[in-house]
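heads up, no residue letters with this:
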């Protein structure tokens, strides 16, 4: 089968001319070929040459007038960027592994040996770049059939493939999730058998694959596979612990693992924000340790939002997720995720709205998105009622914000004004006055206005025995 019509990019034509003139073998291989055949966009091109990838990269770059080529001699690879594409050249190689490392021992090899070392048959597809057979598909493992049937399968025995490089287990699930493919049973069983081998993989590598699963169209599919193969237990036991249903005296609680996945899928329909998706994953993470049973009320999870917020930095640190504003953002949404729902259940007071706006700040819209996604009842009437009530809360949020301007607000009276007015040095009374003014604004006792706040400051100062 020939696909030369699909190889129109200048890098392929330049490579063709050079290797044909020098009588070399070279192929475009891997993910770019897979995506080309699936009509998916791809900006990463891997070109393998039976010979020196470094030399070929330099020659192709020179023809394309690319000035900067990154060379990695120890890996036998070279890389450059041309227009909108990342292009990597590597010499064909064969690999062998030590059991305690995923880093292979590399030797020069043939194209077939290079294809054997690939993780999956759909990633072992190669297209020739030589003029004599330009665009011809080299497919020794029936990757094209797997591509058409939607199957993830390893070129060699999956036990060997996954044991050699356990990261491939996560990649199998990532590709199955992104492409909506099925992992063949033999491969799936091998992943279960080798799950504990994930211990030799760094947290950074694991979370990189996990984030790609989370950013897929239906991330729940990936998490179900991670859970079923015991991989999730290796790096995210807190999420595994959400699973299961307990029943006492006829009272059952929902399976919070599958509820979380439903919330994740719900929110993924509306946002590509990775950290908002992480907030969906983490929103009920503290339900297992806060679960209690009461004969009158049934199952409760009191305080799971506060404990969950405390768990966020610990989990982020262990999984090597960023410990910066992104973590704080997830932590905030976990802590506040019940607040809008509480407003839906009761009377929506301006005071409660002001407090929510002030605490959520610029993340209020994301918080409301999370809370909407959290409505997962099987009762359609209940869901409809909740969503209608949510619209009331959202309208009230807009009205109060336009009127009172309390999102991220600081009281109009600061410490310097208080000190200058009463002629005092820094002291606890300043904090007391500022806090009282802020509370008064949030309660609607005074407007978020300098003059009203100044008058209140004078009164509070007098009550505290301060003189102008």
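Alright, I've got the coordinates. Everything numeric here is computed off the predicted structure, so don't read it as measured data.

Every contact and neighbour count from this point should use C-alpha atoms.
OK.

which other helices and strands contact the helix or strand in which residue 342 is found?
Using DSSP states H and E, residue 342 maps to helix 339-345. Counting by 3 or more C-alpha pairs under 8 Å, 6 or more residues apart in numbering; DSSP states H and E, the packing neighbours recorded for helix 339-345 are helix 350-360, helix 364-373, helix 380-404.

Out of those helices, the one nearest residue 448 is which?
Distance to residue 448, taken as C-alpha to C-alpha, is lowest for helix 380-404 among the helices and strands packed on helix 339-345, at 6.2 Å.

Comparison target, given below:
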């Protein structure tokens, strides 16, 4: 028995109470059922999670009857695709009738036809490493397409011709990149060739499905592998064209950093700093790293001395990022967070060697808002210079900025920069109702707070009354 098989056996023993009971129920009803796909692959890698996928000869209505009374909860949202879901203790279970699905040439949604054999079902799956099964009860291992060998060699291949597989479901091309990023696998040459020749077919897939694959890719352990494959095959031209656009043409007369390689390095350095954000993959931080320089192609200008400038690429990049994320149907909160970071990623470079006043530091914190920690990470990750002395100087300077932020926060006892009077106090003091005048007063007090730090309530009231009196005099004159 190989090490991979021994690992899988240990994992299967761990879930034996679930798969044995389920297998016995289906066998007694004269139906076949097998653990299939990702869970089998992950069992062999020693990383099986609580999501279990099964395939069965039973039709959905039969499956639903067989799990009722056994499962803690049952749902049928996937019935149209032959899937019944249920929960048993900590396990989330999906059971799908043997099937074959394919896209029409101009359809975004697959049509589903039920199959009649386990091998037929495995043959329609995306990659050989996902086309293995364990028939239950009895734990018989089924591997008709050599997935175990490919798993051991770390290779992604399709069970049949990749052109047929990608024609059936073009999203599988994105999944190839995602699995390369998740598992660290290489992609077989014939699969890369098919992805390259069929890249445009990805456009029939819905934005939401593409977005979900992109999120999984970016939050994987090896996102550079997947992103590089998207660019290499031309898929990125259709799903994230801002990324290949970063590979700016260079010539012997003009000097600038390789923006594409710089971006991938910033992404990896962001990953190295994620423990500052609580650990684990942080999509917002990673995607901001990936998009932070997308404004450079549009803002590149050549100077006579051979240098290249990218003035305002932060602002332009934020607009480009917002447009792309909207097209991919990201949530408003995710769009706001990522674009905010892209727009602010250069702000630190105005700090010089620490010349900022305390009011400038307060404004930095105020402008960053709830993205301050991610901005710390992105700014540090954005330093990719090979000049060790320069890198150390930038790191020390940012250390100084963070220390000043902490000191000012501690001295002023604030978690966020707010005026010394709230809206209700402003209205009561000035005898106003809700309206734009209250907003103007609030903004004035906020500017005073940013410029001078906190004031006592008495001083804040005096400053507000003086401002209001001057404003009234100017309006009446």
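Yes, it's here. Worth saying up front: this structure is predicted, and the values here are computed from it rather than measured.

Could you get me the TM-score between them?
These two chains, once laid on top of each other, score a TM-score of 0.90 by TM-score structural alignment, normalised by the length of structure 1; 460 aligned residues with a C-alpha RMSD of 2.6 Å.

of all the helices and strands packed on helix 339-345 of structure 1, which lies closest to residue 122 of structure 1?
Of all these, it is helix 364-373 that lies closest to residue 122 of structure 1, at 34.8 Å by C-alpha to C-alpha.

Flag every buried residue along that closest one.
By neighbour count on 16 or more other C-alpha atoms under 10 Å, the buried set for helix 364-373 of structure 1 is 364, 366-373.

what about it, how far off from structure 2?
Overlaying structure 2 shows helix 364-373 of structure 1 at a mean distance of 1.0 Å from the equivalent residues (mean C-alpha distance after the TM-score superposition for structure 1).

That helix aligns to what range in structure 2?
Counting by TM-score structural alignment, helix 364-373 of structure 1 pairs with residues 372-381 of structure 2.

gap between the matching stretch and the chain center?
A distance of 17 Å separates the centroid of the chain from that of stretch 372-381 of structure 2, by C-alpha atoms, centre = their mean, to the nearest Å.

now swap in stretch 261-277 of structure 2 and tell me
When distances are taken as C-alpha atoms, centre = their mean, stretch 261-277 of structure 2 is centred 13 Å away from the chain's centroid.

Just give the number of residues close to the nearest residue to residue 457 of structure 2 once chain neighbours are set aside.
Leaving out its chain neighbours, the residue that sits closest to residue 457 of structure 2 by C-alpha to C-alpha, 6 or more residues apart in numbering is residue 420, at 6.5 Å. The burial count assigned to residue 420 of structure 2 is 20, neighbours taken as other C-alpha atoms under 10 Å.

how about residue 420 of structure 2, what's its partner in structure 1?
Taking TM-score structural alignment, the alignment pairs residue 420 of structure 2 with residue 412 from structure 1.

so that match, which of the three states?
Classification of residue 412 of structure 1 by DSSP: H, G, I helix; E, B strand; the rest coil places it in coil.

I am assuming residue 145 of structure 2 contacts residue 133, so please confirm or correct that.
No - Residue 145 of structure 2 sits out of contact with residue 133 when judged by C-alpha atoms under 8 Å, with a separation of 10.9 Å.

Looking at those two, which is more packed in?
Neighbours per residue, other C-alpha under 10 Å: of residue 145 of structure 2 and residue 133, the larger number sits with residue 133, 29 against 21.

What residue in structure 1 is paired with that one?
The criterion is TM-score structural alignment: under it, residue 133 of structure 2 has residue 126 as its aligned partner in structure 1.

Distance of its match relative to residue 449 of structure 1?
In this structure, residue 126 of structure 1 lies at 69 Å from residue 449 of structure 1, with C-alpha to C-alpha, to the nearest Å as the measure.

still on that earlier bit, so which residues make contact with the helix holding residue 342 of structure 1?
Residues lying outside helix 339-345 of structure 1 but in contact with it, judged by C-alpha atoms under 8 Å, 6 or more residues apart in numbering, are 352, 356, 368, 371, 386, 389-390, 393.

Tell me the buried residues in that helix?
By neighbour count, and taking 16+ other C-alpha under 10 Å as the criterion, the buried residues in helix 339-345 of structure 1 are 339-341, 343-344.

mean per-residue distance, that helix to structure 2?
With both structures laid over each other, helix 339-345 of structure 1 and its partner residues in structure 2 are 2.6 Å apart on average (mean C-alpha distance after the TM-score superposition for structure 1).
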